[in-house]
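# build me a model from this:
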Amino acid sequence: MWGSLVVCDRQQGTRLAELLRVHLNEMPREFELDDEGTLVVHTGELQTADGRNIDYYGAPVIAPHGEYYGRVWYFRDITEQRRIEALRRTEALQRQTILDNIPDAAWFKDLDSRYLAVNRAYATALGFAPEQMVGKTDADLFPADIAERYRAGDLAVIRGVAPGRVEEFIMPFCDGVKHPVEIFRAPVHDDRGAVIGVVGVARDLADRRRAEEQLRLSAKAFENIGDGVVVMAEDRTTISVNTAFCKMTGYAPEEVHGEAAPIFDESRHDQGFAAELWNEVHRAGEWSGEVWNRRKNGEVYPQYLRLNVVKSEAGVPTHFVGICTDITSLKRYEQQLHHQAHHDALTGLPNRISFQKRTAEAIMRAARSGARLAVMLLDVDRFKSINDSLGHAAGDEVLRAVAERLRASLREVDAVARFGGDEFGILLDSIDDNHGAARVAQKLLDELGKPLHIQGQELYITASIGISCYPEDGTDPEVLFMNSDAAMYRAKEEGRNAFRFYSREMNARATQYLYIANGLRQALERDELCLYYQPRWSLADGSIAGVEALVRWRHPQRGLIPPNEFIPVAEEAGLMGRLTEWVLHEACRQRRVWQDAGVDVGRVAVNLPASEFRDPLLAQKLYAVLMETRVSARWLEIEVTESMLMENPERTASILSQIKSLGVEIAVDDFGTGYSSLNYLKRFPLDYLKIAQSFVRGLPDDPAAGAIRPGFIAWAKGPDLRLVG
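Alright, predicted model coming up:
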């Protein structure tokens, strides 16, 4: 030995010393002093050749007189201690690994509720690293009230009061939000069964609560949704239905549970429909469309069905969801809209669109079979006077009565429609010849000629009918309608209350009408109209008492066209308003030119058509023309006809009074051609009567007129009314 002592504890014996001799040469031989002059004590750990762990301690030995004597070495075999420590480290690593793989917050605590280990989920939720929480208690991490509740829960588990305890707590997370958590605690035992700590797992309930709320809302929506909902298993049997489905079908939930879902009635569909539907559901994952279904009471109803597949996370179909909508009301509404679109609201008859379609279908059948057809256009004569005199309500009653009589007078194979206003269309299907159509037309006129009782009054009406026949008068509906219209106007021209068949000559007249109407529109724009002035002479002194404005059309190709050719067309084409306005303005303009030139022509007379007296603003329009042309109202005279006065006496009298208040004078043209009495004329603010030639012709030689002449002349000499011959 080199002066050092080797001391082994008694338990390890001499063998240890022998094993360690080989290492003694490696030990420090001389004394060492630290910075403060004190001899250094050597400690350390070494490993023997056979792998054992030895802990050593070397201290200097000082003789009594202070001389350094040597060192004493203490060696201890700690192999087993190191094995136990390694085992504990492995267990701790395994424990931490287990904790970190738990998705919920998890921890181990000792009996003092001090954290021995926590997983990353728990530490992250609280904003720490796991090692930062080890060794701390809940009092170090949470507010006092929460820490006390956590400690009370730990003690209950430790004391065995609530082993395996599950509780709900509020845990403040690092995001500043207090999360509801469910905490499970269980005691940890040693090998002898003694409780040495607590293991805990906390599950954040926020997502679950949201999911539960979503499920609650979904369930509420499922029950309260207006559409019927049925959930089916993979074999299409019913799992659940909502209240709306039960109300819709009449089935209770228990009646359909486990049964084939009653989402449509296969018997109401074509064979193979169900198979095609479900094939499409499996292929596309959905299907939607209209189906027929049957309620529990047997009632069949239309339904809109939407089917969807519910798949698992693996993409395997697990359920089907059907949404059923009762569309009975919708279908009824669609039928109403279709009826309204194809029928007249007033009479319930088909309208022009429906009649045209019916006529086209009849023509197609007739073309195949060689049958003949007749299309009639019927117009109620002087219907406007009914509206004006009795009111529109009475006019509507007349139209309904006409529709009913026409419907009752025709066969089931025939058709009748209202085109609008007082115009009706009639289709005679499969007639033998024109005589058959004539017989029907006369029958209709006879039926319409019977008295009507409208608003307590007995009323008689007539009608005019135009007839065109397939195939000679046309092979498509529009041509037949047009030709019937031409024939109907011929019936009106020839006295009304009659029927006429279409002829080619009528087509020429219709073409001429279109030519005149279109040309007249252009004439108004191109200034092709002009006025001629017919003087009125005073018999007393032979001077000009006034002039009458007569409109003419200077046609670029035909030359001067008289008014009897274009005035009727203007009335029918709705151009009279523009034409009258032009005549009034031009007549007043010319009167101003004469006045400025010092030429005295007296009053300018302008004839107003009946259509103008339907305008309540006529007087205002006359005033505007006078102001614009700077002509005094006393130089303008308005002429009206006797029949116009009688058309709507009250309205006409009111408008004439307004015109009279402007200072304009009013004359009745062609008096004696109507049926008014002289006493009746006193109701109107008239200035002149222009006697018709037919009224005075032959008057001196007619004995029957002898009694009329003196009275008429005496009346004409009155101060309020003057005569013009």
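# rest of the way, CA atoms for contacts and neighbours
OK.
# tell me where the stretch 201-350 of the chain has strands.
228-233, 238-241, 286-294, 300-311, 317-326 (DSSP state E, counting those that start in this stretch).
# let's have those strands in JSON lines, adding distance to Lys220 and mean neighbour count.
Listed next are the strands of the stretch 201-350 of the chain as JSON lines, based on distance: least, C-alpha to C-alpha, whole Å; neighbours: other C-alpha atoms under 10 Å:
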{"stretch": "strand 228-233", "distance to Lys220": "13", "mean neighbour count": "23"}
{"stretch": "strand 238-241", "distance to Lys220": "13", "mean neighbour count": "22"}
{"stretch": "strand 286-294", "distance to Lys220": "24", "mean neighbour count": "18"}
{"stretch": "strand 300-311", "distance to Lys220": "20", "mean neighbour count": "19"}
{"stretch": "strand 317-326", "distance to Lys220": "16", "mean neighbour count": "20"}
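# for the comparison step, fold the sequence that follows:
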Amino acid sequence: MNNQKLNSDLAHHIFNSLTDMVFIIQKEDNGDYRYLFINEAAYSLPGVEKGITGKLLSEVLSYKVYKVIKEKYDEAVKGGAPLHYKFTFPDSKNIKTIHEIQYETVISPFFKDGFCTHIITIVKNSNLNQKEGKLKRSTNHFEHIINNTADAIYTFDRYENYTSINPAFEKLFGWKKEEILNNNFISIILDKDKSELKNFIMESIKKGHVLPSHEAQRITKKGNVIDVLASYSPLFDEKGNWDGGVAIYKDITDKKKLFNELKVSEERYRLITEHTSDLIKIINPQGTVLYSSPSHFDVLGIKPDETLNKPIFIGMHHDSMETFKFSIEKINSTRKPTSIRFQRITQKGEFIWLHTIGSPILNNEGNKVDKILFVARNITERKKYEEQLQHYALVDHLTGQPNRRYFFSRLLEEMEKAKFFHSTLAVMILDIDRFKHINDSMGHDIGDQLLKEFSERVKDCLHEHDIFARIGGDEFAILLPDVKDNQAIVNVANRIIYSLQDKWVIDEHQFNTTSSIGISFYSPYEMNYKTLIKQADKALYQAKEDGRNCFKVYTNTEF
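Predicted coordinates for the structure are as follows:
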């Protein structure tokens, strides 16, 4: 069989193996176009039927369709370059529904001596979600397709000798074309597979059967064993007799390795999740539980299946819900892990403390959170111990109010929340007017008692979620989070000023003293906590300058 015939048969085989629809069109002298070749995939296109090869487009298509297609062909010929366009057809398999299939078309004209002689049209079904990369299309010659595909392709004759290989074959197996074509003893088949190749694969091809993709192993020039997807198809001579075949190999060695590693990893993960005492949960970005580990029954008394497809917040203490929701939003927005402490009720009705780390599981593109993994541990006993320590470390022993350390810790936390949710918070710095005079003239015991009663009066003027702390001497600070209206802060300041107008009666002493207050608001969000406190201090200083017993709000202008 001569090379021209072999190339022709190989071209037909390649085109018929493609999932894209291929039309080879001949341009007639009268301006019409004639079908010369149509591959098997093209017969799925509505209106394309067997037996139209050799006919003119005007003989086959309706006038309306013919007019549109001819205009596109003429445009491609006139432009002298490939033309891309899209069109839709009703889905003939779903005639009961209004459903259309969109097709992408590439029209490539071929010229000889300045005149267009043929056109290759490749039509792709845009609605198909292909999982594997397709062969790189070419419109100038089928050899371009073979030589540029990532898959290894070789042909062999009826004597099982190599007749051609493509560059991908050389790259995958390491054999050069001149080496393998001139040495019939070179084999890429493992010894253990040679019997199968001869007795099954070759016998099937000789009978004209196509062997679809199947997993196999082959050996390279360096002796490395690789995993491939192998497919074989027969080639025939001009009389229809079997005359050789074509083999296509897709290298799946890395995929196979990753698959095996994933399988081992999943088995390890399963063993860990089924035997760990930690609570493991996987949720979607909205907070719906997709998986709960068996340890939920041991720790919480709740069957894991009872938590599935339900919000993760079910059973949480109401004080923990907002923090947990904020953490989920933070993971979704930053795509970074975060640590959370929260309370959760058990089947016995007891609340326990849990510490969990939430880690994002990103989508394939790595630009969006697909799922969130939480690994939680019961820290109830540790929490009780920590709370005892924190009480001593974060509380002012004289007044019983939070101290400076606790205040600034909460301030940083609330500033972060305000920045994330674009809300506002306010800070008040206040002190006792003429406290040094009272302390020096009446004694430190009276001064200490005044600090206690002062803090009680101020505390009574605040809301439950406001943070009131003694930050040093007679200086106090108030943190007012989630401010909806600045006037509400002014009202709080007025209540404090008013509550301090009554006389103080401590032991045998009766006297009057008041407070001066400076107020600052957290906006814009670029400022740090030191700037926020400094602004409130400046406002407090101005209140002192204005005669004490009043409050001032910091503004950007000089006082």
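# TM-score for these two?
Put the two chains on top of each other and the TM-score (TM-score structural alignment, normalised by the length of the second structure) is 0.40; 270 aligned residues with a C-alpha RMSD of 4.4 Å.
# can I get the strands of the stretch 201-350 of the first structure in a markdown table with distance to Leu678 of the first structure?
Below are these laid out as a markdown table (distance: least, C-alpha to C-alpha, whole Å):
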| stretch | distance to Leu678 of the first structure |
| --- | --- |
| strand 228-233 | 79 |
| strand 238-241 | 86 |
| strand 286-294 | 74 |
| strand 300-311 | 71 |
| strand 317-326 | 72 |
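# which one, of those strands, ends up nearest to Ile54 of the first structure?
Taking C-alpha to C-alpha, strand 300-311 is the member of those nearest to Ile54 of the first structure, at 66.3 Å.
# does anything pack onto the closest one? Which helices or strands?
helix 273-284, strand 286-294, strand 317-326, helix 328-342 (3 or more C-alpha pairs under 8 Å, 6 or more residues apart in numbering; DSSP states H and E).
# which SS class is Leu93 of the first structure?
helix (DSSP: H, G, I helix; E, B strand; the rest coil).
# what about it, how many neighbours?
12 (other C-alpha atoms under 10 Å).
# and the one 4 residues further on, by the same measure?
A count of neighbours around Thr97 of the first structure, defined by other C-alpha under 10 Å, yields 13.
# which of the strands of the stretch 201-350 of the first structure sits closest to Gly436 of the first structure?
strand 300-311 (45.2 Å).
# can you give me the neighbour number for the closest residue to Ile567 of the first structure other than its chain neighbours?
Using C-alpha to C-alpha, 6 or more residues apart in numbering and skipping residues adjacent in sequence, the residue nearest Ile567 of the first structure is Met576, 7.7 Å away. Met576 of the first structure sits with 20 neighbouring residues when counted by other C-alpha under 10 Å.
# surely Met576 of the first structure and Phe566 touch.
No: Met576 of the first structure is not in contact with Phe566 according to C-alpha atoms under 8 Å; the separation is 10.2 Å.
# now the helices and strands packed on strand 300-311 of the first structure as CSV including distance to Ser643 of the first structure?
Compiled in CSV, those are given as follows (distance: least, C-alpha to C-alpha, whole Å):
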stretch, distance to Ser643 of the first structure
helix 273-284, 71
strand 286-294, 62
strand 317-326, 61
helix 328-342, 39
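# closest one to Ala523 of the first structure among these?
Closest among those, using C-alpha to C-alpha: helix 328-342, at 38.4 Å.
# now for the closest one, which elements pack on it?
Looks like helix 328-342 of the first structure contacts strand 300-311, helix 352-369 (3+ C-alpha pairs under 8 Å, 6+ apart).
# at 7 Å what do you get?
On a contact count with 3 or more C-alpha pairs under 7 Å, 6 or more residues apart in numbering; DSSP states H and E, helix 328-342 of the first structure meets no helix or strand.
# noted, bye for now.
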